[in-house]
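Asker: Pasting the sequence and the predicted coordinates here, then a few questions.
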Amino acid sequence: MEARGKIPPGLPRPEPTTSYWQDPPSDIANVRTTSELPATAYYVIIGSGISGSCIAYNLLSKHPDASVVMLEARQACSGATGRNGGHTKAASYRSFLDHEKELGLAEAIKIARLEYASIVATHAFARESSIDCASTLCRTVDIVYSQTHLNQGKVAVERMRQTMGLDDPAADYQVWNADEARQRFLTPNALGAFEYPAGSLSAYAFTIGVLRLALAKGLGLQTTTPAESTRSSTSGGNVSWTVETARGSISTPNLILATNGYTAHLLPSMQGLIVPLHGEVVAQRPGSKLPQTGLQNTYSFVHETGYEYMITRPPGSRDEGDIIIGGGLWKLAHDGASQYGQTDDTALEPTIASYLRQCTTGFFGANWGEDHPAGRVKKEWSGIMGASVDGLPYVGAVPDTPGLWMSCAFNGHGMVWCLKSAEALVEMMTGDAGAQREVDRWFPRSAVISRERMQMRFSGRKDLRAPGEAEFGERSRL
């Protein structure tokens, strides 16, 4: 893993696989708001995924007269956000015990509440802003195939209830035994299940909607403009950052990285702190015995050393009933270590691709029925996540580097972190002392980038577990 962490990420590859969500691409996918790259801007954001878009929207909402320019290497929202599985799902019980042990109870509670608040806020923003992204709040279920995970999950749920209160929505979990899980969720081999609040949406459509709002407020968007390098200079006590691109350079006193797995290309000090992780997702037509307009719940399928995540497109959405399923990393040797440091989203990994095409019939068994006459697979694609050393994002001012800010490394968990992280970052950048205290009240201190966190080194995404999963599965005994 040390070797994987040393692989330079480089720039995003041209001609990546096209995700289900990006077909067809948005009409703003290739927008450049000016034909020439501006020479200066007060804020420059690199990256147009959900983080960069929400940062831009919040900046322009607080400071309507500010000049804000966003650089994107490929099309708008062409990275991880436009390639994910469509889940807004926290699964906070799977990290709570680790967080309590490593960070303290107060911080564990704050993280769980932040993740839940992000789900609520994301769907509320979509609704209030009339963003057409099939935003759906629902219940999700973790179908468990490991007795170890089932037992430890019950301990975690009980601990959350005990410390957070039975009326706290972030601690709202229903535990189902094997018979109940098999009947309720059509999964004949389940050992048990955990059900809790979540949601689904098209993260691509959501982010394109946020970008439209930011463009209406004056955002300067420059797509297909890769940031090749950055440098800082000081004059008269003032720091300026210059970003070099093939179209020229742009200078700013405030450079914001929303670059996730590619961050180390522009900031070498993050090499080994943020490591790219190649993931894959497949869109399928449902089997004949499954509800053709979509299942009531979203799903995860939890094994001893890995998991899959799945949504179905909700009724009334485009292609209602379609199944979107990702994961399968654990099917590779060493739990998928080879996919760390990998940034080629132009290709699929054959073992994972084959597994994802087939696994749904195993999960649902006879409840799947026959494949659709048009075939099971509609689309398959890959994307690049960013894995951090400690399983938490890096948000805030880069230590000892004036004028440089970041919101990066979401460990495949960005849909329950990015929106609120963007909100926190903008308050850190622009707010007064009172605003800073308010952010400290609700945003986890453990997710703020610090000198201490930058001294750590990568050993795998929590040793190749899901974020914060040390208490779960066979690896907890190593």
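Answerer: Received, thanks. Numbers count the residues shown, from 1 in each chain.

Asker: Please count neighbours and contacts with C-alpha atoms only from this point.
Answerer: Fine.

Asker: Spatially nearest residue to M1 (excluding sequence neighbours)?
Answerer: By the measure of C-alpha to C-alpha, 6 or more residues apart in numbering, the closest residue to M1 outside its immediate chain neighbours is S459, 5.4 Å from it.

Asker: Okay, F185 and R139: tell me how far apart.
Answerer: Counting by C-alpha to C-alpha, to the nearest Å, the separation of F185 from R139 is 12 Å.

Asker: Second structure for comparison follows:
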Amino acid sequence: MDERARIPVTLPRDNPTQSYWQDPPDPDVADLRTTPDLPTTADTVIIGSGITGATVAWNLLQSSSSESQSIVMLEARQACSGATGRNGGHTKAASYRSFLHHVEQLGVDEAVRIARLELSNILAVQEFAREHAIPCDLDACNTIDVIYDSAQWAQAHEAVAAMRKAMPEGDPAAEYEFYEPAEVRERFYVHDGEYAGREEKVYGGVGYFAGSLSAYKFGIGVLKLCLEKGLNLQTRTAAVGLERDGEGRWIVQTPRGKIVARRVVLATNGYTAALVKEFQGVIVPMRGQITAHRPGKTVPKAGCLPTTYSFIYEKGYEYMISRPAGSQFAGDIIMGGGLVRAPEDGLYEYGTTDDATLNEGISEYLKETTPRYFGPDWGEDHPDGRIRKEWTGIMGFSPDGFPFVGEMPGQKGLWVSCSFQGHGMVLCWKSASALVEMMEGRDGDGLAGWFPPVFRVSEKRLGGVFEGRLHLSAMPGAGEGE
């Protein structure tokens, strides 16, 4: 892993695989340059146009001083074309999967704070989409984790019991329901199976609140609201360098010229080390892969299943949503994951920013997941073929498994919110909101009450050594999910 973490991080590739969610790209925003020429100055430059960048912009534009602020957003490719526009569509916390680890590393209070933040992030995204009528195929629903490993089935019970003990009765962050194997088959249409000659036995299921949406459409919707309030978006304009001038301002270099700004926000996730070398080997990119399956002929409800899914086995997992009724390609099943089915448990997916290609081994594995998991409830493949589209995306992982949020130590005016561990849809919104509180001088007890201190960037955390993913959670995924 050391060798993979040392690979120099590059800027986004020019011709990525086309994401299911970006087919077609938004006609109004995908290639927008608000002004024909790149502004030469700005109060704030935001680098990255995914959910993090859009949320930072939105919150800054709500400030009482927003009318006197100029905010420029730079995007290397089309708008929202990174992890946000390439993920698996889940808004799913799976907090019980990391709770015991957090208790061991951080203590009960901090583990509870993280679990509550993850749920509050889901609820905030869903509520914002409703409040602003963003057409993003939002489906607020329950989810089921189907567990194929006896040790993880036992640990799930232990973790949920610990969460219930740590939180008041009725706390929604600790609400889980367990299903025995027969219930999993009857209610969720999932069966025992076999992979590589080995039996895969369903030990049970864990149900809780989650949801799905098109993160691309949601991100584009937030950007449109920001544009109405004065955001200057410059797509296909990569930031290629950062430096300070003699007055303490930041000079952002691009192929179209430079912008001088009072402050810069990095919403660059797995690509961050391409601009700030302190993150080389500290935020390590990792490529995730996803397939969109047309539903088989006997999938219940024509594929528009009422829950989202994860399939958890000894060393890894897949995650799945079905496209809700009324959406484009309703009933399509989006399946991602399969990392550990690649050679050396997916080692060679780390350290790469190449989302222009597929891993053929993972591709072949993901294509076969749906009939294997759903068994007789899948039926014959769709006459047009099982796979509609497959694509990749780049996530960012840190040594301790947490995002970096805050002002860079010793670099006044350089702010970051990135490295979301493939868990962006339940971390990005609240992390970006917390960042703006810090930027606007509201970093007090109110923020400390809900935002985990362990998420804050620090010299100590920047000195961490990446050894691989820490949480084997059934996470949503960009490539799996920012």
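Answerer: Cool, got the structure. Quantities reported herein were computed from a predicted structural model and do not represent experimental measurements.

Asker: So for F185 and R139 of structure 1, which sits in the more crowded spot?
Answerer: Neighbour tally, F185 of structure 1 and R139, criterion other C-alpha atoms under 10 Å: the higher count belongs to F185, 20 against 17.

Asker: which residue in structure 2 lines up with the more buried one?
Answerer: When the two structures are superposed using TM-score structural alignment, F185 of structure 1 falls opposite F188 in structure 2.

Asker: cool, and L213 of structure 1?
Answerer: Taking TM-score structural alignment, the alignment pairs L213 of structure 1 with L225 from structure 2.

Asker: That match belongs to a strand?
Answerer: No: L225 of structure 2 sits outside any strand when classified using DSSP: H, G, I helix; E, B strand; the rest coil, being helix.

Asker: Can you get me a residue count around D432 of structure 1?
Answerer: Around D432 of structure 1 sit 10 other residues, with neighbours defined as other C-alpha under 10 Å.

Asker: Same question for T254 of structure 2.
Answerer: As a burial measure, T254 of structure 2 scores 17 neighbours (other C-alpha under 10 Å).

Asker: what does the longest helix belonging to structure 2 correspond to over in structure 1?
Answerer: Counting residues, the longest helix found in structure 2 (DSSP state H) is helix 108-131. Aligned by TM-score structural alignment, helix 108-131 of structure 2 corresponds to residues 105-128 of structure 1.

Asker: That stretch vs structure 2, mean deviation?
Answerer: Taken over the aligned residues, the distance from stretch 105-128 of structure 1 to structure 2 averages 0.3 Å (mean C-alpha distance after the TM-score superposition for structure 1).

Asker: from the middle of its chain, how far away would that stretch be?
Answerer: When C-alpha coordinates are averaged (C-alpha atoms, centre = their mean, to the nearest Å), stretch 105-128 of structure 1 and its chain have centres 14 Å apart.

Asker: now do stretch 53-71 of structure 1
Answerer: Centroid separation for stretch 53-71 of structure 1 versus its chain: 21 Å, with C-alpha atoms, centre = their mean.

Asker: End to end on it, go ahead and measure it.
Answerer: First-to-last distance for stretch 53-71 of structure 1 - C-alpha to C-alpha - comes to 11 Å.

Asker: same thing with stretch 310-322 of structure 1?
Answerer: For stretch 310-322 of structure 1, the first and last residues are 10 Å from each other (C-alpha to C-alpha).

Asker: Which residue ranges of the stretch 301-450 of structure 2 form helices?
Answerer: Secondary structure of the stretch 301-450 of structure 2 (DSSP state H, counting those that start in this stretch): helices at 343-346, 360-367, 369-374, 428-439, 445-448.

Asker: Next, the buried residues of the last one.
Answerer: By neighbour count on 16 or more other C-alpha atoms under 10 Å, the buried set for helix 445-448 of structure 2 is L447.

Asker: and the gap between the closest residue to S135 of structure 1 other than its chain neighbours and A126 of structure 1?
Answerer: Of all residues beyond its chain neighbours, the one nearest S135 of structure 1 is L201 (4.5 Å), with distances taken as C-alpha to C-alpha, 6+ apart. Distance, L201 of structure 1 to A126 of structure 1, by C-alpha to C-alpha: 9 Å.

Asker: who's more crowded, these two?
Answerer: In terms of neighbours (other C-alpha under 10 Å), L201 is the more surrounded of L201 of structure 1 and A126; the figures are 26 against 21.

Asker: centre of the chain versus stretch 445-461 of structure 2, how much separation?
Answerer: Using C-alpha atoms, centre = their mean, the mean C-alpha position of stretch 445-461 of structure 2 is found 20 Å from that of the whole chain.

Asker: what stretch of structure 1 does it fall on?
Answerer: Stretch 445-461 of structure 2 corresponds to residues 437-453 in structure 1, going by TM-score structural alignment.

Asker: who's in contact with P285 of structure 2?
Answerer: P285 of structure 2 sits next to V9, G270, Y271, Y350, G351, T352, T353, I394, M395, G396, F397 when contact means C-alpha atoms under 8 Å, 6 or more residues apart in numbering.

Asker: Name the nearest of those residues relative to G422 of structure 2.
Answerer: Nearest to G422 of structure 2 out of the contacts of P285 of structure 2 is M395 (C-alpha to C-alpha; 5.7 Å).

Asker: How many residues are close by the aligned partner of that closest one in structure 1?
Answerer: Residue mapping for M395 of structure 2 onto structure 1 gives M385, with TM-score structural alignment as the criterion. If you count neighbours by other C-alpha under 10 Å, M385 of structure 1 ends up with 31.

Asker: mind listing what M385 of structure 1 touches?
Answerer: Contact partners of M385 of structure 1, counting by C-alpha under 8 Å, 6+ apart, are A80, N260, G261, P276, L277, H278, G279, A409, F410, N411, G412.

Asker: excluding its backbone neighbours, what's nearest it?
Answerer: For M385 of structure 1, the closest residue by C-alpha to C-alpha, 6+ apart turns out to be L277, at 5.0 Å.

Asker: gap between that neighbour and Y42 of structure 1?
Answerer: Using C-alpha to C-alpha, one gets 32 Å for the distance from L277 of structure 1 to Y42 of structure 1.

Asker: And the two? Which one has more around it.
Answerer: L277 (25 against 14).

Asker: Confirm that that one sits in a strand.
Answerer: Yes: per three-state DSSP, L277 of structure 1 lies within a strand segment.

Asker: The equivalent of V72 of structure 2 over in structure 1: what secondary structure?
Answerer: Following TM-score structural alignment, the counterpart assigned to V72 of structure 2 within structure 1 is V69. Here V69 of structure 1 is strand, with the state taken from three-state DSSP.
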